[in-house]
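Asker: sequence? don't have it. structure:
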C-alpha cells in the first residue's frame, strides 16, 4: 500500500519534468524567442522568457522579450500565486496558436524568474 501511495505522489512530478524538458536533439524545434514564435507553425512548443507588459482583455496579454512582442493567452488557473507586474521577469511554457489573424501563445505554465 505504501509503494502505491508513493508512486501516486511522485508520478505527477515526474510527468511535469518530462513536459518541461522534452526532446532537444536533431530534428527538434526549440522556440525560445518571440521572433521565433512569430514564425513558428501551429502547435509548436515554446518556452519564452521576458515580461508580461499589458493586459488586453480577459485572459489575453502582451508579452515581450528582447526580440519582440506577442499576444499570449493565460487561463486564470495557470497563474502562479506570486504577484506579477510589467517589470516581473517570467518564463512562459506553452504552444503557438496560429489562425487567420496571426499567432499567439497558448500558455500552459507561468513561472516567475527570481532576479
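Answerer: Cool, the structure landed. Note that this is a predicted model, so its numbers are computed, not measured.

Asker: Please make it C-alpha for all contacts and neighbour counts, starting now.
Answerer: OK.

Asker: Double-check that residue 87 belongs to a helix.
Answerer: No. Under DSSP: H, G, I helix; E, B strand; the rest coil, residue 87 falls outside any helix and is assigned coil.

Asker: Would you map the strands across the chain?
Answerer: Along the chain, the segments classed as strands by DSSP state E run 45-57, 60-65, 68-74, 89-99, 102-112.

Asker: putting a second one here so we can go through both:
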C-alpha cells in the first residue's frame, strides 16, 4: 500500500513536466491581408494613434503603442509585426507574453521603445485584444 501511495504521488508531481505551456506565438494560421486589418477601437488609455508608417518620424527610445498582428517568428525573441501601414521587427521576450497564445489572426496591442534603426520596437507590454 505504501509503495502504491508513493508511486501515485510521484506520478502526480511529474505531470507538470509533460504539460505544454500554451503561451507564445502559434504561426500555423495565415494572417489577414493588410487591407482587411481593423484596429477596432476599444477605449485604450493611450489616445495617440501611432502606426508603423509614423515610426521613422520619432526619435530612438520614443515610447509607442501599436495595434496589429504578429505575423511571423523570425528568431528566438524576434517577430514580424504588421498593421495597416507596414511591417516592422519587434523584440518580445518570453516573460512578456503573459501566458497568452497568439496566432497571426489575433489583434494585439504592443507598447515599447523605438529601436536604433527607427524600424523596430522593443516590446515591454503586450495585450491580446
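Answerer: Yep, that arrived. The model shown is predicted, which means the values in this text are computed figures rather than measured ones.

Asker: Including mean neighbour count, could the strands of structure 1 go into JSON lines?
Answerer: Listed next are these as JSON lines, based on neighbours: other CA atoms under 10 Å:
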{"stretch": "strand 45-57", "mean neighbour count": "19"}
{"stretch": "strand 60-65", "mean neighbour count": "20"}
{"stretch": "strand 68-74", "mean neighbour count": "20"}
{"stretch": "strand 89-99", "mean neighbour count": "19"}
{"stretch": "strand 102-112", "mean neighbour count": "19"}
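
Asker: mind checking which of those is nearest residue 2 of structure 1?
Answerer: Distance to residue 2 of structure 1, taken as CA to CA, is lowest for strand 102-112 among the strands of structure 1, at 30.8 Å.

Asker: So which other helices or strands are in contact with the closest one?
Answerer: Helices and strands touching strand 102-112 of structure 1, by 3 or more CA pairs under 8 Å, 6 or more residues apart in numbering; DSSP states H and E, are helix 34-39, strand 68-74, strand 89-99.

Asker: hmm, try it at 6 Å
Answerer: Applying 3 or more CA pairs under 6 Å, 6 or more residues apart in numbering; DSSP states H and E, one finds that strand 102-112 of structure 1 makes contact with strand 68-74, strand 89-99.

Asker: which residue in structure 2 lines up with residue 90 of structure 1?
Answerer: Under the alignment (TM-score structural alignment), residue 90 of structure 1 pairs with residue 108 in structure 2.

Asker: isn't that match right next to residue 128, touching?
Answerer: Yes. Applying CA atoms under 6 Å, one finds residue 108 of structure 2 in contact with residue 128, separated by 4.4 Å.

Asker: hmm, back to that, give the contact list for the match of residue 90 of structure 1.
Answerer: 67, 68, 69, 127, 128, 129 (CA atoms under 6 Å, 6 or more residues apart in numbering).

Asker: residue in structure 1 matching the second one?
Answerer: With TM-score structural alignment as the criterion, residue 68 of structure 2 lines up with residue 50 in structure 1.

Asker: can you tell me which residues contact that match?
Answerer: 64, 65, 89, 90.

Asker: Setting aside sequence neighbours, what's the nearest residue to residue 118 of structure 2?
Answerer: residue 56 (5.3 Å; CA to CA, 6 or more residues apart in numbering).

Asker: That neighbour corresponds to which position in structure 1?
Answerer: By TM-score structural alignment, residue 56 of structure 2 lines up with residue 38.

Asker: and the gap between its match and residue 51 of structure 1?
Answerer: For residue 38 of structure 1, the distance to residue 51 of structure 1 equals 16 Å [CA to CA, to the nearest Å].
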